[in-house]
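**Q** sharing a model that was predicted from the sequence below.
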Amino acid sequence: MTTLYTVLAFAGVGLAGLASSIRVITQYERGVVFRFGRVRDAVRGPGLTVLVPGADRLRKVNMQVITMPVPAQDGITRDNVTVRVDAVVFYKVSDPVRAVVDVENYNSAIGQVAQASLRSIIGKSELDDLLSNREKLNQGLELMIDNPALDWGVHIDRVEIKDVVLPESMKRSMSRQAEAERERRARVITADGELQASSMLAEAAGTMAEQPAALQLRLLQTVVEVAAERNSTLVLPFPVELLRFLEHATPPVPRQAAPK
């Protein structure tokens, strides 16, 4: 009877040890095994993996793309404007062994590098670049973060500057500048229209001077346009050139001989 209990006890211990030595690695994870403190060469893939009890220690590494918001950073641009800029970093682990061995916490390290790089980009850029040339700044920021991240087995997919917050005084100045620019364009367009209209009027005047009948046609067209307004009183100017035209167009009346 004692032997049976002993066998069952050893069997229970064996099953417990076997259960503790089996680990499950999900599809989006990879396993790094340390045996007596040294990294095993092979990285464990998804599925069941068996460890040596008491000798192996498993570290799981997430291989998914991680989205990390970078806290807003205050800085002064190259043209001496105080701004507040925040961003977001998309990255993933490319080498699980280096991500576990070469850096203590790669998530924290990426966050600190992203904040320092963002402040550096603010100081090197002008305000116009932050507002209108973000694609180039995103590429430069991605390169600054990716250089140290490669040594940690991490790949930076992309970096995006989310928002640029300006002081209220700068917003008012930019609003006044934009309003002045729109007013300048409006005046230029109006002046250009008047120049074109004056050129066309001068050409029309030359044509009417050469062809007096054109003046009469224009007068009749003016009458039609004014009549469409349903005015009760119609006042028309009678140009002298029309009188001259009618005088030349009307044949002279023959004089009758005086009676004797």
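**A** Looks like it came in fine. Numbering: from 1, shown residues only.

**Q** switch to C-alpha atoms for all contacts and neighbour counts from now on
**A** OK.

**Q** so where do the helices sit in this protein?
**A** For the chain, applying DSSP state H gives helices covering 2-21, 96-101, 106-124, 127-132, 134-150, 168-210, 212-227, 240-249.

**Q** quick one: closest of those helices to residue 30.
**A** When the helices of the chain are compared by CA to CA, helix 96-101 sits nearest residue 30, at 7.0 Å.

**Q** which outside residues touch stretch 96-103?
**A** Outside stretch 96-103, the residues that touch it by CA atoms under 8 Å, 6 or more residues apart in numbering are 30-32, 39, 43, 59, 61, 93, 106, 109, 151-154.

**Q** how near is residue 27 to residue 91?
**A** 18 Å (CA to CA, to the nearest Å).

**Q** next one: residue 33
**A** In terms of CA to CA, residue 33 sits 23 Å off from residue 91.

**Q** also this one, for the comparison:
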Amino acid sequence: MTGAYLFPLVIVVALIAMSIKVLREYERGVVFFLGRFQSVKGPGLIIIIPGIQQMVKVDLRIITLDVPSQDVISQDNVTVRVNAVLYFRVVDSAKSVIQVEDYFAATSQLAQTTLRSVLGKHDLDEMLSERDKLNTDIQEILDAQTDSWGIKVTNVEIKHVDLNESMIRAIARQAEAERERRAKVIHAEGELQAAEKLSQAANIISQNPAALQLRYLQTMADMSNSGQSNTIFFPLPMELTKVFDAIAAKFGAHGTAAGAAKD
């Protein structure tokens, strides 16, 4: 008699053990009753009737997806290899099980095609300088398309944009030419400002002749103090130039008078 009761007891204990499920805090169980969706349970201790109910576990933590390198042809016909990293999580457990067969594989394939299509609409310079904007665009597109799967794309980051050697050299030459252009522009602007200042100084000196003599003496002092000049200066009084001007004016007046008398 003991054996007759022991076997059913073992069966009951086994069924109870199979019915008890424990889900962690970050897990949810999508329960189906005879193949039809019933509810989402968890976390904690739940009871599943074997043979009648089935449960599919879903992880709600953020998943990191490494998008493989993709060959992208930019809008200016430059071929580059781009890879990225995608962060997403399940926000609706029922949709992630019912609406898509494998949400991880589906999100991965969608991320690859979206990466190619979005980057193909931009130039190479935009890929290199406006990476934050491209990340936002890709995230918005993926988030809109995975919403029906119960997936929330939290972040997308483009990691590397690999160029071939010839394109790297071309970019280096372009950067060098840009630096040379900026240097020439800065030099020209300096020459313009110097010319304006010299013009102002000339106007000021022309109004006060003594300023020219002071400037002349200052130049002599600077050259003599440098210690690298072998030039000998012979100071010439500025008044002497006035005498020469007077003599030149006098001879000029006599020449004009003689010419008039001869006529």
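**A** Ah, there it is. All of these numbers come straight from a predicted model, not from anything done at the bench.

**Q** ok, back up a step: who's more crowded, residue 27 and residue 91 of the first structure?
**A** residue 91 (21 against 12; other CA atoms under 10 Å).

**Q** for the more buried one, which non-adjacent residue is closest in space?
**A** residue 156 (4.3 Å; CA to CA, 6 or more residues apart in numbering).

**Q** what residues are up against the equivalent of that neighbour over in the second structure?
**A** Aligned by TM-score structural alignment, residue 156 of the first structure pairs with residue 153 of the second structure. The neighbours of residue 153 of the second structure, taking CA under 8 Å, 6+ apart as the test, are 86-89, 139, 142-143, 146.

**Q** just those now: which is nearest residue 1 of the second structure?
**A** Closest to residue 1 of the second structure, out of all of the contacts of residue 153 of the second structure and judged by CA to CA, is residue 89, at 55.7 Å.

**Q** after alignment, which residue of the first structure pairs with the closest one?
**A** Using TM-score structural alignment, residue 89 of the second structure lines up with residue 92 in the first structure.

**Q** over to residue 203 of the second structure?
**A** Under TM-score structural alignment, residue 203 of the second structure pairs with residue 206 in the first structure.

**Q** what about that match, how many neighbours?
**A** Neighbour tally, residue 206 of the first structure, other CA under 10 Å: 11.

**Q** look up how far residue 239 of the first structure lies from it.
**A** From residue 206 of the first structure to residue 239 of the first structure the distance is 16 Å (CA to CA).

**Q** again, but for residue 65 of the first structure
**A** Counting by CA to CA - residue 65 of the first structure and residue 239 of the first structure are separated by 83 Å.

**Q** neighbour count winner among those two?
**A** residue 65 (15 against 11).

**Q** burial count for the nearest residue to that one once chain neighbours are set aside?
**A** Using CA to CA, 6+ apart and skipping the chain neighbours, the partner closest in space to residue 65 of the first structure is residue 92 (4.6 Å). Using other CA under 10 Å, residue 92 of the first structure has 17 neighbouring residues.

**Q** list the residues that contact residue 92 of the first structure.
**A** Here residue 92 of the first structure is in contact with 63-66, 154-157 (CA under 8 Å, 6+ apart).

**Q** now the closest residue to residue 162 of the first structure other than its chain neighbours: how far from residue 114 of the first structure?
**A** Distances taken as CA to CA, 6+ apart place residue 87 nearest to residue 162 of the first structure, at 4.9 Å, with adjacent residues excluded. Per CA to CA, residue 87 of the first structure is found 9 Å from residue 114 of the first structure.

**Q** okay, the two: which has more neighbours?
**A** Ranked by neighbour count (other CA under 10 Å), residue 87 of the first structure and residue 114 place residue 114 first, with 25 against 21.

**Q** could I get the contacting residues of the alignment partner in the second structure of that one?
**A** Under the alignment (TM-score structural alignment), residue 114 of the first structure pairs with residue 111 of the second structure. Neighbouring residues of residue 111 of the second structure by CA under 8 Å, 6+ apart: 67, 86, 142.

**Q** now with 10 Å, please.
**A** Contacts for residue 111 of the second structure (CA atoms under 10 Å, 6 or more residues apart in numbering) come out as 65-68, 84-86, 105, 117, 138-139, 141-142, 156.

**Q** quick one: it from residue 11 of the second structure, how far?
**A** Where residue 11 of the second structure is concerned, residue 111 of the second structure sits at a distance of 49 Å (CA to CA).

**Q** count the residues that sit near residue 134 of the second structure.
**A** So residue 134 of the second structure, with other CA under 10 Å, has 21 neighbours.

**Q** now swap in residue 248 of the first structure and tell me
**A** For residue 248 of the first structure, using other CA under 10 Å, the count is 10.

**Q** return the distance of it relative to residue 216 of the first structure.
**A** As for residue 248 of the first structure, its distance to residue 216 of the first structure is 14 Å (criterion: CA to CA).

**Q** identify the contacts common to the two.
**A** By CA under 10 Å, 6+ apart, the residues touching both residue 248 of the first structure and residue 216 are residue 242.

**Q** look up how far residue 62 of the second structure lies from residue 42 of the second structure.
**A** 18 Å.

**Q** residue 3 of the second structure now?
**A** Taking CA to CA, one finds residue 3 of the second structure at 52 Å from residue 62 of the second structure.

**Q** picking that back up, common neighbours of residue 87 and residue 114 of the first structure, please.
**A** 68-71, 141, 159.

**Q** check these for burial and list the buried ones.
**A** Buried by 16 or more other CA atoms under 10 Å: 68-70, 141, 159, out of those.

**Q** now check the second structure for the residue matching residue 80 of the first structure.
**A** By TM-score structural alignment, residue 80 of the first structure lines up with residue 77.

**Q** show me the contacts for residue 242 of the second structure.
**A** residue 248.

**Q** stretch 5-22 of the second structure vs the first structure, average distance?
**A** For stretch 5-22 of the second structure, the mean deviation from the first structure after alignment is 2.0 Å (mean CA distance after the TM-score superposition for the first structure).

**Q** tell me, that stretch lands on which residues of the first structure?
**A** The aligned range for stretch 5-22 of the second structure is 7-24, by TM-score structural alignment.
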